[in-house]
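*Asks:* Next input, structure requested:
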Amino acid sequence: MDDIQNNFVKLLKENNIALSIEQLNQFELYYKTLVEWNEKMNLTAITEREQVYMKHFYDSLSLSFYFPMGQVSSLADIGSGAGFPSIPLKIAFPHLRITIVDSLNKRILFLRELVSSLGLKDTECVHGRAEDISRLSTYRDSFDLVTARAVARLSVLNEFCLPFAKKGGAFIAMKGSEIDEELVESSYSLSELRGKLIKVNRMQLPIEDSIRHFVQIEKVAPTPAKYPRKAGLPLKSPLVKI
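*Replies:* The predicted structure is shown next:
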């Protein structure tokens, strides 16, 4: 291990995550594959190795600091982009059954190649809009945990993500520093989509000291049949009380 990996391991140990050499090798291969594919398509603006380990890998794993991943069997990652947070979580917690949904086929091709290269089992990469995929019986009201990282405002994310969560399951939105306005704005969509705000955890990312928020929502009942609305409508016309 070099200094970057040593620091990565140290910070994770402080949060009760221990990585094997094999898992560390998977993270390094993830980094190399990400940078290689990023030369052909836009996956991330962050390519410097230490930054990838902190702003992508550590940041993704930080979800597990606030939610017991040992109690999660199935996880859906909506709008995953280059695989964050689901692929780092899968590496650190191999028992997870992962479903990644992304609307851009080029990203799905990258993710399928990545999953194959890393030897990850029980990891499905689905091409499509969240509004369409969550209408399929295979995915609707079925996941223990649903995540989304920096995809859209919470009022929109609720409609994208809550239809995937099972009754009693959780949706955790990974957000940046400004969250108060979004929480107020999202209250109507929560009630419409049968979600209940449980808590908001706040974390300061090491080294760069930027703020992260984890908005934890419980799915209290099955998704009403009228939701989600047709693809594109949640973004154009979010569920907010007028």
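*Asks:* going forward, measure contacts and count neighbours with C-alpha atoms only.
*Replies:* OK.
*Asks:* Quick one: classify residue 140 as helix, strand or coil.
*Replies:* With DSSP: H, G, I helix; E, B strand; the rest coil as the basis, residue 140 sits in coil.
*Asks:* gap between it and residue 131?
*Replies:* Going from residue 140 to residue 131 by Cα to Cα, to the nearest Å gives 10 Å.
*Asks:* now swap in residue 33 and tell me
*Replies:* 29 Å.
*Asks:* Show me which of these two is the more surrounded one.
*Replies:* Neighbour count, other Cα atoms under 10 Å: between residue 33 and residue 131, residue 131 has more, with 21 against 16.
*Asks:* Check which helices and strands the strand or helix carrying the more buried one is in contact with.
*Replies:* Per DSSP states H and E, residue 131 falls inside helix 130-133. Where contact means 3 or more Cα pairs under 8 Å, 6 or more residues apart in numbering; DSSP states H and E, helix 130-133 is packed against strand 97-102, helix 154-161.
*Asks:* How far off centre is it?
*Replies:* Counting by Cα atoms, centre = their mean, to the nearest Å, helix 130-133 is centred 16 Å from the centre of its parent chain.
*Asks:* Enumerate the positions of it that are buried.
*Replies:* Neighbour-count burial for helix 130-133 flags 130, 131, 133 (criterion: 16 or more other Cα atoms under 10 Å).
*Asks:* can you list contacts of whatever helix or strand comes next after that helix?
*Replies:* Counting by DSSP H and E, the element after helix 130-133 in chain order, helix or strand, is strand 143-149. When contacts are defined by Cα atoms under 8 Å, 6 or more residues apart in numbering, strand 143-149 is touched by residues 72-80, 84-85, 157, 161-162, 164-166, 168-175.
*Asks:* Report the inter-axis angle for strand 143-149 versus strand 97-102.
*Replies:* Strand 143-149 runs at 40 degrees relative to strand 97-102, counting by axes from the mean of the first three to the mean of the last three Cα atoms, to 10 degrees.
*Asks:* Just want the angle from strand 143-149 to helix 154-161.
*Replies:* Angle between the axes of strand 143-149 and helix 154-161 is 140 degrees (criterion: the same axes, to 10 degrees).
*Asks:* And strand 143-149, how far out from the chain middle?
*Replies:* Using Cα atoms, centre = their mean, the offset of strand 143-149 from its chain centre is 6 Å.
*Asks:* And for stretch 87-107?
*Replies:* Mean C-alpha position of stretch 87-107 versus that of the full chain (Cα atoms, centre = their mean) differs by 8 Å.
*Asks:* Okay, buried residues for that stretch please.
*Replies:* By 16+ other Cα under 10 Å, the buried positions in stretch 87-107 come out as 87-93, 95-103, 107.
*Asks:* Would you do the same for the sequence below? I want to compare the two.
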Amino acid sequence: MSEQIFNRHDASEAMLIGLLEEKGITLSPRQLEQFDLYYRELVEWNEKMNLTGITDREQVYIKHFYDSISLAFFKDFSGIGSLADIGSGAGFPGIPLKIVFPHLKLTIVDSLNKRIGFLRHLTEKLELEGVQLVHGRAEDVARLPEHRDQYDAVTARAVARLSVLNELCLPFVKVNGWFAAMKGAAVSEEVEEATASIRELGAELADLYSFVLPLEEAARYMVVLNKAKPTPKKYPRKAGVPLKTPLK
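*Replies:* Got it, this is the predicted structure:
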């Protein structure tokens, strides 16, 4: 049995190595060790709290790790100094991106303290430096001077519709920085619905990307917005309002 587990361990790593090398990303032995430890901690903590519905090793490596890193297939992270991940949950996409690009100063914002507790434990285990974990609602954190207009790049993965995400995330982005919404469903309708909020919040649509997730051949989409000017001070509105009444 232990040999079977070891073989699956090797197979998942080999798969991730090969898929990322196709995209020009090479993982070091230390980075592979960090992903292995990430997987093991995720599964162990998932027994105590709901972090993910996906625990199969191969599935985690594709649907969580590879999917998180996919943002770097389209955006150059070599010149990105600071990244904020809003509503990160179990650390996706922020932690995998931090493992691959150790120079990033990563800030994770999440409203559930239990998840922040897991991420604090995880970052210590992985020996990640330059990670700030913030417990709070995005609407509240975005109003703090140390976070508003402070980040080169901001991302959110499968958190809410784009018209809502814009208000939660764009206030964190520096002028001339960008926000990427990572989506698992077609986004053309969401983009059209969010046109007014993009303009109102000081951004402009830069790119729409799509790719196919390996193995299950599932479509993935990314909406990238450039921050053209500061977000008006009245945004974000009070906690809960953007979700109930998206900008139109």
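*Asks:* quick one on the thing from earlier: are any of the contacts of strand 143-149 of the first structure buried, and if so which?
*Replies:* With burial judged by 16+ other Cα under 10 Å, the buried subset of the contacts of strand 143-149 of the first structure is 72, 74-80, 84-85, 157, 161-162, 164-166, 168-175.
*Asks:* Map residue 209 of the first structure onto the second structure.
*Replies:* When the second structure is aligned by TM-score structural alignment, the residue opposite residue 209 of the first structure is residue 217.
*Asks:* burial count for that match?
*Replies:* Close neighbours of residue 217 of the second structure, defined as other Cα under 10 Å, add up to 9.
*Asks:* got a list of what it touches?
*Replies:* For residue 217 of the second structure, the contact set (Cα under 8 Å, 6+ apart) is empty.
*Asks:* In the first structure, mark out all the helices, start to finish.
*Replies:* With DSSP state H, the ranges of helices along the first structure come out as 3-13, 21-38, 49-51, 59-61, 86-92, 105-118, 130-133, 154-161, 180-185, 187-192, 233-236.
*Asks:* residues in contact with the residue nearest the centre of the second structure?
*Replies:* Using Cα atoms, centre = their mean, the residue of the second structure that lies closest to the mean C-alpha position is residue 93, 2.9 Å off. Residues counted as contacts of residue 93 of the second structure (Cα under 8 Å, 6+ apart) are 64, 65, 67, 68, 69, 85, 155, 156, 157.
*Asks:* Relative to residue 20 of the second structure, which of these is nearest.
*Replies:* Set against residue 20 of the second structure, the nearest of those by Cα to Cα is residue 69 (8.7 Å).
*Asks:* which one in the first structure is aligned with the closest one?
*Replies:* By TM-score structural alignment, residue 69 of the second structure lines up with residue 61.
*Asks:* list the contacts for the residue nearest to its match when sequence neighbours are not counted?
*Replies:* Closest residue to residue 61 of the first structure apart from its sequence neighbours, by Cα to Cα, 6 or more residues apart in numbering: residue 89 at 5.7 Å. For residue 89 of the first structure, the contact set (Cα under 8 Å, 6+ apart) comprises 60, 61, 64.
*Asks:* Alignment lookup: residue 17 of the first structure to the second structure.
*Replies:* In the second structure, residue 17 of the first structure lands on residue 25 (TM-score structural alignment).
*Asks:* Same check on residue 238 of the first structure?
*Replies:* Here residue 238 of the first structure is matched to residue 246 in the second structure, going by TM-score structural alignment.
*Asks:* Its match: neighbour count?
*Replies:* Other residues close to residue 246 of the second structure by other Cα under 10 Å number 17.
*Asks:* Can you check which part of the first structure stretch 190-201 of the second structure sits on?
*Replies:* Counting by TM-score structural alignment, stretch 190-201 of the second structure pairs with residues 182-193 of the first structure.
*Asks:* Just the buried positions in the matching stretch, please.
*Replies:* Buried residues in stretch 182-193 of the first structure, counting neighbours by 16+ other Cα under 10 Å, are found at 183, 185, 186, 187, 188, 189, 190, 192, 193.
*Asks:* ditto for stretch 41-48 of the second structure
*Replies:* Using 16+ other Cα under 10 Å as the test for burial, stretch 41-48 of the second structure gives 41, 42, 43, 45, 46.
*Asks:* would you turn these into TSV with distance to residue 231 of the second structure?
*Replies:* Below are the buried residues of stretch 41-48 of the second structure laid out as TSV (distance: Cα to Cα, whole Å):
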residue	distance to residue 231 of the second structure
41	38
42	36
43	39
45	38
46	37
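*Asks:* if we take the buried residues of helix 130-133 of the first structure, which one ends up nearest to residue 121 of the first structure?
*Replies:* residue 133 (21.3 Å).
*Asks:* which one in the second structure is aligned with that closest one?
*Replies:* Match for residue 133 of the first structure (TM-score structural alignment): residue 141.
*Asks:* which residues does its match contact?
*Replies:* Residues counted as contacts of residue 141 of the second structure (Cα under 8 Å, 6+ apart) are 109, 147.
*Asks:* go on, residue 23 of the first structure?
*Replies:* Contacts for residue 23 of the first structure (Cα under 8 Å, 6+ apart) come out as 91, 92.
*Asks:* got it, and residue 9 of the first structure?
*Replies:* So residue 9 of the first structure contacts 18, 19 (Cα under 8 Å, 6+ apart).
*Asks:* how far away is residue 118 of the first structure from residue 201 of the first structure?
*Replies:* Distance, residue 118 of the first structure to residue 201 of the first structure, by Cα to Cα: 31 Å.
*Asks:* cool, residue 237 of the first structure as well?
*Replies:* Using Cα to Cα, residue 237 of the first structure is found at 28 Å from residue 201 of the first structure.
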